[in-house]
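got a sequence here, can you build the structure:
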Amino acid sequence: MARPLQIGLLVFPDVTQLDLTGPVQVFASLSDATVHLVWKRVEPVKSDGPIVLTPTTTFAECPQLDVLCVPGGYGTDALMEDGAVLDFLRKQARGASYVTSVCTGSLVLGAAGLLEGYRAATHWSAREALPLFGASVSTERVCIDRNRMTGGGVTAGIDFALTLVAQLVDPHTAQAVQLRLEYNPAPPFHSGSPDTAPPDVVAFMEEKIANARARRLEVVKRVTGR
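Okay, here's the model as predicted:
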């Protein structure tokens, strides 16, 4: 009997919880998969909102994963310079079938040297960082380049996970999971992308995140020596 798929998602301080919990909800629907929430210690970790998340295993005890996933959030700034995190990702990536991310989690993959020569997606506000890691920017909601699968910002994590389930199992299973979750988006506005949002909304958001965006880019430049 084949062993269950081993799917691991990184949990860390200031993770954007929906980057993590969206894919987890999809993966947890698979009967033949074990989902691991991985961090340095098994103790509660605060997300970027009021939700506290509890890892299920540590770097040291985590089995070899079939799917390695790094979600995003402001906490990724620290991860890009965290040797223990980067070493764990490099070690797991060598044996993983899929190396994946959601949102700015792709920058952490980049910092670990796992996106050089690959196309990758990320949150729209972080796209300028990807070329510094040797990656080509994809504006797709889900980008697939060989065994690298990267999702755009936050809510794209659900699309990413369903896309991956279709590859791991089959499209029928992915569609059944989608139906179970009643994932049938009908947003009240078309402001989910800078390409479709009103200019004043884009300007407002760009001003609001300007400082955080600049800090993140400084970290990327430091990590890459640029």
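
when you work out contacts or count neighbours from here on, use the C-alpha atoms and nothing else.
Will do.

residue 157 contacts residue 24, correct?
No: counting by C-alpha atoms under 8 Å, residue 157 stays clear of residue 24, with 9.3 Å between them.

please say which of these two ends up with more neighbours.
residue 157 (28 against 20; other C-alpha atoms under 10 Å).

so who does the more buried one touch?
Residues near residue 157 by C-alpha atoms under 8 Å, 6 or more residues apart in numbering: 18-20, 22-23, 102-103, 151.

swap the cut-off to 7 Å and go again
For residue 157, the contacting residues are 19, 22-23, 102, 151, by C-alpha atoms under 7 Å, 6 or more residues apart in numbering.

okay, and residue 92 sits in which element?
Using DSSP states H and E, residue 92 maps to helix 83-95.

name the residues of that helix that are buried.
When neighbours are counted by 16 or more other C-alpha atoms under 10 Å, the buried residues of helix 83-95 are found to be 85-86, 88-90, 92-93.

let's see this one next to it:
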Amino acid sequence: MTLSFGILIFPNVQLLDVAGPNDAFAAVPGAKVHLIWKNRDLVTTTSGMEIHANTTFSECPKLDVLCIPGGGGVNPLLRDDEVLEFVRRAAASARYVTSVCTGSLVLGRAGLLNGKRATSHWNAVDFLPQLGAIPVQERVVKDGTLYTAGGITSGIDFGLEILADLLGKEEAKTVQLALEYAPAPPFSSGTPEDAAPEIIAEARRRMAHSRQERLALFGAPV
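The predicted structure is shown next:
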């Protein structure tokens, strides 16, 4: 079975939001992963690494899975009609519509989260109600054929769960083993519930610029 996966990329995309699902999808024999953007120019990710699309909006085939990652570059996408129209068009024929991190804000802006349970990065999940979604603070949230994953590293979990739906748990487990995905973080500080107050404050300070841009766009969350 040949599966077609599409991952949107864009300037200032979070590299791991792309790389995590990409590596899970690409580990499936015969799978085709399309990295999609307006053109094939190099785009610089949040970490400074450069990647480029292998498929443009106009070339994109029908997808089994459409995935929208997040990152600092999400905010401009929320005002980009060309991107939002492509997302609507690709989502209309995809078997699964998915996001990682703040990519769910793009899905919401495209009108694809109305009445749906969804999640996002912990520093952005409170914007989801303004986009019609029912916010859920979990690592991966499934609502029908809509999958949304939380912050950055959850993209691997989400990728494996999608593979289990598409190909069965045995295939997903095989890919998990091939990736040697057995997380054992050195610190218990990966969520606001686990982190110390001073760590949360510093993390918020570092992400304040993106949040201020979203506040200007959406207004304060209710």
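
TM value for the aligned chains?
Aligned and superposed, the two chains score 0.96 in TM-score terms (TM-score structural alignment, normalised by the length of structure 2); 221 aligned residues with a C-alpha RMSD of 1.4 Å.

just to revisit the earlier point, packing partners of whichever helix or strand comes after the helix holding residue 92 of structure 1?
As assigned by DSSP H and E, the chain's next helix or strand after helix 83-95 of structure 1 is strand 98-102. If contacts are counted by 3 or more C-alpha pairs under 7 Å, 6 or more residues apart in numbering; DSSP states H and E, strand 98-102 of structure 1 sits against strand 67-70, strand 148-151.

let's see 8 Å
strand 67-70, strand 148-151, helix 156-168 (3 or more C-alpha pairs under 8 Å, 6 or more residues apart in numbering; DSSP states H and E).

most tightly packed of the ones you listed?
strand 148-151 (a mean of 27; mean count of other C-alpha atoms under 10 Å).

matching residues in structure 2 for that strand?
With TM-score structural alignment applied, strand 148-151 of structure 1 matches the range 146-149 in structure 2.

wait, what's in contact with the residue positioned nearest the centre of structure 2?
Note on structure 2: the residue nearest the mean C-alpha position is residue 100, at 1.9 Å, using C-alpha atoms, centre = their mean. Residues in contact with residue 100 of structure 2 (C-alpha under 8 Å, 6+ apart) are 17, 67-70, 120, 148-152, 154-155.

show me what it lines up with in structure 1.
Checking TM-score structural alignment: residue 100 of structure 2 goes with residue 102.

mind putting the helices and strands packed on strand 98-102 of structure 1 in JSON lines, distance to residue 222 of structure 1 included?
Converted to JSON lines, those look like this (distance: least, C-alpha to C-alpha, whole Å):
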{"stretch": "strand 67-70", "distance to residue 222 of structure 1": "21"}
{"stretch": "strand 148-151", "distance to residue 222 of structure 1": "23"}
{"stretch": "helix 156-168", "distance to residue 222 of structure 1": "28"}
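
what is the nearest of the contacts of residue 100 of structure 2 to residue 106 of structure 2?
residue 68 (7.5 Å; C-alpha to C-alpha).
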